[in-house]
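K.L.:
Pasting the sequence and the predicted coordinates here, then a few questions.
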Amino acid sequence: MLMPNQVQRPPRMLSSAQPIQQLYIPSGRPLVILNGSTNGNLQPLYQRVRPLLQEGLAAWAARRGAVVITGGTNAGIFAVLGQGFARYGRPMACIGVAVAQLVQPPPEGVALEPNHTHMLLTEGQHWGAEVYAMYALAAAYGPPAHSLTIVVGGGPNTLRELEYCAAQGGRMLVVEGSGGVADALLDSLSGQRSGEERLQRLAHTAQIYRINLHAPPHVLQVLLDALMR
């Protein structure tokens, strides 16, 4: 098991034109995509979701040899998950997908999360430009029946990511109580929210599961094992 202060190899940098076949990642592994909040003002959320993402998702991904795709930055839920990989070991691959121009050392930009194994840097001028590449990568790796998108909070870019996920026939595991798009989508699913057409469309077309923010980490692991057989 890798300890938090153990020196690790830097992630491999990739171009957006590089085929996934060149990544030398074994096929047939469970694929998890993590979407959601990175806003620096949401530290209480990141503290609350830490057990679920670290003792739950990170430990499970390392045990199962999964492939994980995230937004790749050292911010928000991606930083929390990366710290989990430092504790429990890396999965088969953890690929961060980010906009090259916006990845800069703070305070000019946002640093890359150091516990990812690969980084795919895309063209673009703003956050959200990487969404297409993220889900194109997921689609190239394998069929949606072998993948799952986990949603924690999130804003407009997260909603776009979920629309790509649904368009590919992907499944979503939404963390209830994490705020943002996650809770708004669950409200739409239960009929508590109306008038937001994009959320309503997702609620009616996507395959959605839920887990509470305060669920014990082993519950997430059991759920992942059941969904990713």
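P.N.:
Alright, I've got the coordinates. What you are looking at is a predicted structure, and each value in this text was computed from that prediction instead of being measured.

K.L.:
alpha carbons only for contacts and neighbour counts from here, please
P.N.:
Will do.

K.L.:
Pull the contacting residues for the most centrally placed residue in the chain.
P.N.:
For the chain, residue 34 is the residue whose C-alpha lies nearest the centre (C-alpha atoms, centre = their mean; 1.0 Å). Contacts of residue 34 were listed using C-alpha atoms under 8 Å, 6 or more residues apart in numbering, and they are 68-71, 78, 149-152.

K.L.:
ok, of the residues you listed, which come out buried?
P.N.:
Among these, the ones that count as buried by 16 or more other C-alpha atoms under 10 Å are 68-71, 78, 149-152.

K.L.:
all strands of this protein, in order?
P.N.:
For the chain, the strands defined by DSSP state E cover 12-15, 31-36, 67-70, 93-99, 118-122, 147-152, 171-176, 207-212.

K.L.:
looking at those, which is closest to residue 159?
P.N.:
Residue 159 sits nearest to strand 31-36 of all these, at 8.9 Å, using C-alpha to C-alpha.

K.L.:
Might you calculate how far the closest one sits from the centre of the chain?
P.N.:
2 Å (C-alpha atoms, centre = their mean, to the nearest Å).

K.L.:
and the angle for it with strand 171-176?
P.N.:
40 degrees (axes from the mean of the first three to the mean of the last three C-alpha atoms, to 10 degrees).

K.L.:
could I get the buried ones among the contacts of residue 34 as JSON lines with distance to residue 62?
P.N.:
What follows is the buried ones among the contacts of residue 34, written out as JSON lines (distance: C-alpha to C-alpha, whole Å):
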{"residue": "68", "distance to residue 62": "10"}
{"residue": "69", "distance to residue 62": "14"}
{"residue": "70", "distance to residue 62": "15"}
{"residue": "71", "distance to residue 62": "19"}
{"residue": "78", "distance to residue 62": "16"}
{"residue": "149", "distance to residue 62": "17"}
{"residue": "150", "distance to residue 62": "16"}
{"residue": "151", "distance to residue 62": "20"}
{"residue": "152", "distance to residue 62": "20"}
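
K.L.:
one more structure, for comparison:
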Amino acid sequence: MDATISPAGIAPSVWIARPHARPEPVELDAALAAVGLTDPRPVLVLVGGAANLSEAVAPALLTLFERIAPELDALGAAVIDGGTAFGVMALMGRARLSTGARFPLIGIAPQGAVAIDTGKPDQPAGKDGKARLDPNHTHFLLVPGDGWGEESPWISAVADRLARGRGTLMLVVAGGEITRCDVMHRLRTGGRVLVLAGSGGTADQLVDWRRHGAAGLDGPAVFDAEAPERALIDVLDLADAGEHLPGVLARAFAP
């Protein structure tokens, strides 16, 4: 058995132990079953700015997440993100709480990088300096690793395993090096990626790469100007996202 229950504050949580070299289906099934997530459903993967998220875009993002929360409920979708009390993850948690939404909000984080409790929203760091888990998430999967970025392949693999063909979409908002890692893993598995232009950071670099083949994304060949993975990326302007994103989700997650 590769999955063992571990307390993480108020939410059902699983600590994945004794990993294989990569996430394996049996391992993922055990983890999802341990927290009661057994039914296939569409999955929105949210990646992007954490502590480095600009305060200038945070209010617009919260409004956007509150706008799509009822749509996520109506579609029977789940949301997967990094699960900590920072940036886009905390904003999605707040949006779910404020709208009374019911969709599963699943945080996936490396075991060695987080404090194993949810704490309070105004205390994002634990006593040991590790990141606190967000109290408004409904489930946590704590995966092997001590550093940020080690969870990236797990985020992509869990999304596909939970969806089981029901549709997945990665939403990229701002972000830095870890966000590039998340996007790289998603593109390598053939997953669709939607980038919010105007949110800053990695998101805006991805927009330039998608539209112009512009250099500026350091890293593996997946980000080369001629890489076929560019075709997997779509762009939505942050200013117009409240109007258009619900429809994008409905099409992406249509039965």
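P.N.:
Happy to help now that I have it. This is a predicted model, so every value here is computed, not measured.

K.L.:
ok, back up a step: taking the buried ones among the contacts of residue 34 of structure 1 together, which two end up most distant?
P.N.:
Greatest spacing in these, by C-alpha to C-alpha: 68 and 152 (15.0 Å).

K.L.:
in structure 1, what residue sits furthest out from the centroid?
P.N.:
Relative to the chain centroid, structure 1 (C-alpha atoms, centre = their mean) has residue 195 farthest, 27.4 Å.

K.L.:
Please say which position in structure 2 residue 193 of structure 1 maps to.
P.N.:
Correspondence of residue 193 of structure 1 to structure 2, assessed by TM-score structural alignment: residue 214.

K.L.:
So what's the residue count around the residue nearest to its match when sequence neighbours are not counted?
P.N.:
Distance criterion C-alpha to C-alpha, 6 or more residues apart in numbering; nearest residue to residue 214 of structure 2, sequence neighbours excluded, is residue 208 at 5.5 Å. Burial of residue 208 of structure 2 is recorded as 17 neighbouring residues (other C-alpha atoms under 10 Å).

K.L.:
Also residue 95 of structure 2?
P.N.:
Neighbour tally, residue 95 of structure 2, other C-alpha under 10 Å: 22.

K.L.:
now swap in residue 227 of structure 2 and tell me
P.N.:
Residue 227 of structure 2 has 11 nearby residues by other C-alpha under 10 Å.

K.L.:
In this structure it contacts residue 214, no?
P.N.:
No: contact criterion C-alpha atoms under 8 Å: residue 227 of structure 2 and residue 214 do not qualify, at 11.7 Å.

K.L.:
What segments of the stretch 101-250 of structure 2 are helices?
P.N.:
Here the stretch 101-250 of structure 2 has its helices, by DSSP state H, counting those that start in this stretch, at 152-163, 177-188, 201-212, 241-252.

K.L.:
Next up, the contacts around whatever residue of structure 2 lines up with residue 51 of structure 1.
P.N.:
The alignment partner of residue 51 of structure 1 in structure 2, by TM-score structural alignment, is residue 63. By C-alpha under 8 Å, 6+ apart, the residues touching residue 63 of structure 2 are 95, 242.

K.L.:
who touches residue 241 of structure 2 in this structure?
P.N.:
64, 196.

K.L.:
list the contacts for the equivalent of residue 234 of structure 2 over in structure 1?
P.N.:
In structure 1, residue 234 of structure 2 lines up with residue 209, judged by TM-score structural alignment. Applying C-alpha under 8 Å, 6+ apart, we find residue 209 of structure 1 in contact with 171-174.

K.L.:
Relative to the whole chain's centre, how far out is stretch 58-69 of structure 1?
P.N.:
12 Å.

K.L.:
Much appreciated, bye for now.
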